[in-house]
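Engineer: Structure for the following, please:
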Amino acid sequence: MAYANKSPNEYNLNNAISQSFSGTFLQSGNIEDFYSSTSNSLLPKLYSQYTGFITDGNCFLLGSPRIRQLRRAFESANGQSQYNKEETGNYKAGWVPLGKNDTPDCEWKYYTEKELVGYPIWGQLGWYSGGGFVVELGKNISYASSTLTWLQTNQWLDTYTKAVFVEFNVYNANVQLFCLVTFLMETSAIG
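Structural biologist: Predicted coordinates:
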């Protein structure tokens, strides 16, 4: 026997957030458009003129939004990428392999699902783990914009990118609900 108490506010909050962010980078589907559509569409909606709130003015942004990517593994023995195998190595900026005594830059360090307290997600093209390479966007739009520019300059997203997630949490005090938001952009093996 089970008992559940659902409020219509849960659906309404989910719908309102979906509507607020419709037309963002999700329609893009390719790496080239990700940076410009994220800068021009997503960031202004995440960071409103009222510090701490997203653009709808009702939801308070909790913590820092983050971008997480999963990458195809590169097998150097045969020089080909393996679409179904996930990259879990650590790198220096620009996906340069680490030397013997090097430490990875945080944006190029692989974090496991457990370290991120993540969960797997089923997309249209496949099943994605809750781990990956993570970049925090910070609490204001200027920091987030400069972070995106830096990532683009250093080619953080490239042909080995398999999936990109934008993740953030909001709280709506009007209905006393939290909402964990995850947007997914997938890339296929053929581009």
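Engineer: From here on, just use CA atoms for contacts and neighbour counts.
Structural biologist: OK.
Engineer: Buried ones in the strand ranked longest in the chain, by neighbour count?
Structural biologist: Ranked by number of residues, the top strand in the chain under DSSP state E is strand 59-75. Buried residues in strand 59-75, counting neighbours by 16 or more other C-alpha atoms under 10 Å, are found at 59-62, 64-74.
Engineer: Counting by contacts, list what it packs against.
Structural biologist: If contacts are counted by 3 or more C-alpha pairs under 8 Å, 6 or more residues apart in numbering; DSSP states H and E, strand 59-75 sits against strand 80-86, strand 132-136, strand 161-172.
Engineer: need the strands for the chain, in chain order.
Structural biologist: Shown for the chain, the strands assigned by DSSP E span residues 59-75, 80-86, 91-92, 96-97, 110-111, 121-122, 127-128, 132-136, 161-172, 177-186.
Engineer: wait, which of those is closest to Asn14?
Structural biologist: When those are compared by C-alpha to C-alpha, strand 177-186 sits nearest Asn14, at 7.6 Å.
Engineer: what's the angle between the closest one and strand 161-172?
Structural biologist: Here strand 177-186 points in a direction 160 degrees away from that of strand 161-172 (axes from the mean of the first three to the mean of the last three C-alpha atoms, to 10 degrees).
Engineer: what's strand 177-186 in contact with?
Structural biologist: 10, 13-14, 25-26, 28-29, 123-125, 162-172 (C-alpha atoms under 8 Å, 6 or more residues apart in numbering).
Engineer: Second input sequence below; structure requested for side-by-side comparison:
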Amino acid sequence: MPEASWWHRGGTSKPRLHYRKEVEIRTTLQELLLYFIFLINLCILTFGMVDPHMYYLNKVMASLFLDTSVPGEERINFKSIHHITDFWKFMEGPLLEGLYWDSWYNNQQLYNLKNSSRIYYENILLGLPRVRQLKVRNSTCKVYSSFQSLINECYGKYTSANEDLSDFGLKSDTEWKYSTSNTSSPWHRGLVGVYRSGGYIFTLSKSKSETKTKFIDLRLNSWITRGTRVIFIDFSLYNANVNLFCIIR
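Structural biologist: Next up is the predicted model:
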């Protein structure tokens, strides 16, 4: 009877339960070990692919185009643009001077190459820089009836529904005509919205003087309007010394 009551109470369940816990602990430790090995390999591969020259090239280019002030106006650089006039001062100043280098620090000619741009002496400008803007239509925000006689224009935030697709200004060149985006082109997420890849586009010239003339022409003919919501400046560089490409937007 005592032996039967011992089996009835489940006396053999304790060793089995203890064995299961040991198996679970052993399995957990094995999985943790494999996970740590995976993390170590991942870190080795990730940090092994990082070239310190990437950081310095990016830092130098950011300093050149974002932190350089407009000559004669130390308070104005790319990061401090608040008005249309500030934007054009940046375009005709730091951007223009940063894109087209034609002499060494001792004023000797940089390279005897026609239509070639070497940013910071050794960074080759690939292709032509491109400037693109996106606009919204008038009357894309609501004006209360009491103020409609005083307010004739109201431009809302950028959305694909509010985007302006019509020609404007001189309506002669591509910068005044809307260019549709490629369906496979990615959209760009900014601080205040998501923007498609189409817009009003113009490419800069390989000549510094021609580019400056283009900037002045666009400024005088009001290429930027109240409906402008975002402007992109895109170009690419290659540095043969460190064998790195740099895409700037």
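Engineer: where does the TM-score land?
Structural biologist: Here the TM-score for the pair of chains, by TM-score structural alignment, normalised by the length of the first structure, is 0.77; 173 aligned residues with a C-alpha RMSD of 2.6 Å.
Engineer: winner for burial among the helices and strands packed on strand 59-75 of the first structure?
Structural biologist: The highest mean neighbour count among these, using mean count of other C-alpha atoms under 10 Å, belongs to strand 132-136: a mean of 22.
Engineer: which strands and helices sit next to that one?
Structural biologist: Using 3+ C-alpha pairs under 8 Å, 6+ apart, the elements in contact with strand 132-136 of the first structure are strand 59-75, strand 110-111.
Engineer: Columns distance to Phe183 of the first structure on top of those, output as a markdown table?
Structural biologist: Output for these, formatted as a markdown table (distance: least, C-alpha to C-alpha, whole Å):
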| stretch | distance to Phe183 of the first structure |
| --- | --- |
| strand 59-75 | 10 |
| strand 110-111 | 19 |
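Engineer: Looking at those strands, spot the one closest to Pro97 of the first structure.
Structural biologist: Ranking those by proximity to Pro97 of the first structure (C-alpha to C-alpha) places strand 59-75 first, at 11.6 Å.
Engineer: Tell me how far the helix of greatest length in the second structure lies from the chain's centre.
Structural biologist: Ranked by residue count, the top helix of the second structure under DSSP state H comes out as helix 13-48. With C-alpha atoms, centre = their mean, to the nearest Å as the basis, helix 13-48 of the second structure stands 41 Å off its chain's centre.
Engineer: quick revisit: put together TSV for the strands of the first structure, with distance to Ser36 of the first structure on each row.
Structural biologist: As requested, the strands of the first structure are arranged in TSV below (distance: least, C-alpha to C-alpha, whole Å):
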stretch	distance to Ser36 of the first structure
strand 59-75	15
strand 80-86	26
strand 91-92	24
strand 96-97	25
strand 110-111	25
strand 121-122	25
strand 127-128	25
strand 132-136	17
strand 161-172	15
strand 177-186	14
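Engineer: Figure out which of these is closest to Tyr3 of the first structure.
Structural biologist: Closest to Tyr3 of the first structure of those is strand 177-186 (C-alpha to C-alpha; 19.7 Å).
Engineer: buried ones in the closest one?
Structural biologist: In strand 177-186 of the first structure, counting by 16+ other C-alpha under 10 Å, buried: 178-179, 184-186.
Engineer: OK, contacts around the spatially closest residue to Phe168 of the second structure that is not a sequence neighbour?
Structural biologist: Nearest residue to Phe168 of the second structure, sequence neighbours excluded (C-alpha to C-alpha, 6 or more residues apart in numbering): Trp176, at 5.6 Å. Listed by C-alpha under 8 Å, 6+ apart, the contact set of Trp176 of the second structure reads 167-170, 200-201, 223.
Engineer: among the residues you listed, who's most crowded?
Structural biologist: Neighbour count (other C-alpha atoms under 10 Å) singles out Tyr200 as the most crowded of the contacts of Trp176 of the second structure, with 24 neighbours.
Engineer: That residue maps to what in the first structure?
Structural biologist: Residue pairing (TM-score structural alignment): Tyr200 of the second structure is matched to Phe133 of the first structure.
Engineer: my guess is its match meets Glu86, correct?
Structural biologist: No - with contact defined as C-alpha atoms under 8 Å, Phe133 of the first structure does not count as touching Glu86 (11.1 Å).
Engineer: circling back to that earlier point, out of the helices and strands packed on strand 132-136 of the first structure, which gets nearest to Ser146 of the first structure?
Structural biologist: strand 59-75 (13.8 Å).
Engineer: what is the orientation angle of that closest one with strand 177-186?
Structural biologist: Using the same axes, to 10 degrees, the inter-axis angle of strand 59-75 of the first structure relative to strand 177-186 is 30 degrees.
Engineer: ok, residues contacting strand 59-75 of the first structure?
Structural biologist: With contact meaning C-alpha under 8 Å, 6+ apart, strand 59-75 of the first structure is reached by 46, 52-54, 80-88, 128, 131-139, 157, 160-173.
Engineer: Just tell me what Leu13 of the first structure corresponds to in the second structure.
Structural biologist: Match for Leu13 of the first structure (TM-score structural alignment): Leu57.
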